[in-house]
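>>> Give me a model of this one.
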Amino acid sequence: MDMRWTIHLPRERASVPMVRRLLMGAMETAGVDPGVAAEIGLALSEACANVVEHAHGTHPDTQFEVRARIIGSRCRIEVSDTGPGFPPERLGTPLHHVAAPGAESGRGLLLIEAMSDHVQLRNHPRKGAVIRFEKSLRWRKDSLLPTA
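A predicted model of the protein is given here:
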């Protein structure tokens, strides 16, 4: 099974719970285990909150994009913005070295890493920063999607 969706949202705080609810609803309907869905939802919220908070240099009316894909038993999420992108030194630094204890920033990326199996940060030549994360799915017994 391959299921995909893409959504464009305004870069404002209200977009974060909206996109999380959309994804959580899709995973619940498909039959994803609620614990796994909650972890993916938290990671998505953190990625979107980073866009809203840190995509400096862009007009506040700009949008950001969320792409979600369920491929077999994996979920892949990609959040991209139109800001200036990640500083080059952040791209080469392991995420667990980004936030110092007591730091006011960088913890969102640590949460995304903790809730995911794989995280990738990159800069898109025309779109700014891109956060991609993936997680293996577990399914409820009443799942609508084939799990074998």
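>>> From now on I want contacts and neighbour counts done on CA atoms only, so please keep to that.
Will do.
>>> Could you pick out the longest helix of the protein?
Criterion DSSP state H: the longest helix present in the chain is helix 34-54.
>>> Helices along this protein, start to end?
15-30, 34-54, 88-91, 107-115.
>>> Just give the closest residue to the residue most central in space within the chain, not the sequence neighbours.
Against the mean C-alpha coordinate of the chain, by CA atoms, centre = their mean, the closest residue is residue 44 at 3.5 Å. Excluding the flanking residues, the one nearest residue 44 by CA to CA, 6 or more residues apart in numbering is residue 20, at 6.6 Å.
>>> Enumerate every residue touching that neighbour.
41, 42, 44, 45 (CA atoms under 8 Å, 6 or more residues apart in numbering).
>>> among those, who's most crowded?
With neighbours defined as other CA atoms under 10 Å, the most crowded of these is residue 44; it has 28 neighbours.
>>> one more to put side by side:
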Amino acid sequence: MSIWWSLHLRREAASVPLARRLLLGTMETAGVDPDVSYDLSVALSEACANAVEHGGDTTHGACSEAYRVTAYLDGEKCRIEVADSGPGFTAERPAPTPARTSADAEHGRGLFLIQELADHVHIGSEPGRVGAVVSFDKILKWRENAPLIAV
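Down below sits the predicted model:
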């Protein structure tokens, strides 16, 4: 069983809980273990918050008012991608390396949290496209008698 959806959201803080609730609802309906669903929803929230905060670019003429969230539940894995229309990453401006920050830091923990909650994380840019892409995946665990369990 495969499920996927894609959202184009405005770069506003109010869009973050919308994406999170849609992911949680999809996973609950499919029968994904609640702990796995929670981990992925926190990682998604962090990736969306980064797109809202850093994902605009008016210098390249790109539409800086939106970002895209795509989720794939395919077999035993969930893959999530958050793509923005910001400046992206280049050799001169490389992708940040997720790093642990102090417990009282107000910024800078998002990518580290995503890395800790997901099984695989990629931070980069799509070739030929302006913007950054944060993608991550996680092996799914299923509730007993899950209605859409992968076979």
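>>> After superposing, what score do the chains get?
For these two chains in superposition, a TM-score of 0.87 is obtained (TM-score structural alignment, normalised by the length of structure 1); 145 aligned residues with a CA RMSD of 2.1 Å.
>>> measure the residue nearest to residue 44 of structure 1 to residue 130 of structure 1 for me?
17 Å (CA to CA, to the nearest Å).
>>> Equivalent analysis for residue 63 of structure 1, please.
As defined by CA to CA, residue 63 of structure 1 lies at a distance of 13 Å from residue 130 of structure 1.
>>> Likewise for residue 94 of structure 1?
Residue 94 of structure 1 sits 16 Å away from residue 130 of structure 1, taking CA to CA as the criterion.
>>> So between these two, which is more surrounded?
A side-by-side neighbour count of residue 94 of structure 1 and residue 130, using other CA under 10 Å, places residue 130 first with 23 against 10.
>>> Now check structure 2 for the residue matching that one.
Across the two structures, residue 130 of structure 1 finds its equivalent in residue 133 of structure 2, going by TM-score structural alignment.
>>> Residue 102 of structure 2: how many residues sit nearby?
Around residue 102 of structure 2 there are 10 other residues, counting by other CA under 10 Å.
>>> cool, and the one 4 residues further on?
Applying the criterion other CA under 10 Å, we find 8 residues in the vicinity of residue 106 of structure 2.
>>> Contacts only, for it.
For residue 106 of structure 2, no contacting residues are found, by CA under 8 Å, 6+ apart.
>>> quick one: the equivalent of residue 84 of structure 1 over in structure 2 from residue 76 of structure 2, how far?
With the correspondence set by TM-score structural alignment, residue 84 of structure 1 lines up against residue 87 in structure 2. Here the distance between residue 87 of structure 2 and residue 76 of structure 2 works out to 33 Å (CA to CA).
>>> Comparing those two, which shows the higher neighbour count?
Neighbours per residue, other CA under 10 Å: of residue 87 of structure 2 and residue 76, the larger number sits with residue 87, 21 against 16.
>>> Now the more buried one: closest residue in space that isn't a chain neighbour?
Counting by CA to CA, 6+ apart, the nearest residue to residue 87 of structure 2 once its immediate chain neighbours are dropped is residue 131, at 5.2 Å.
>>> The one you found against residue 125, yeah?
Yes - distance between residue 131 of structure 2 and residue 125: 6.0 Å, which falls inside the contact criterion (CA atoms under 8 Å).
>>> picking that back up, looks like the residue nearest to the centre of structure 1 contacts residue 77 (just checking).
Yes - taking CA under 8 Å as the contact criterion, residue 44 of structure 1 and residue 77 are neighbours in contact, 7.5 Å apart.
>>> Residue 143 of structure 2 contacts residue 35, doesn't it?
No - counting by CA under 8 Å, no contact exists between residue 143 of structure 2 and residue 35, whose distance comes to 10.2 Å.
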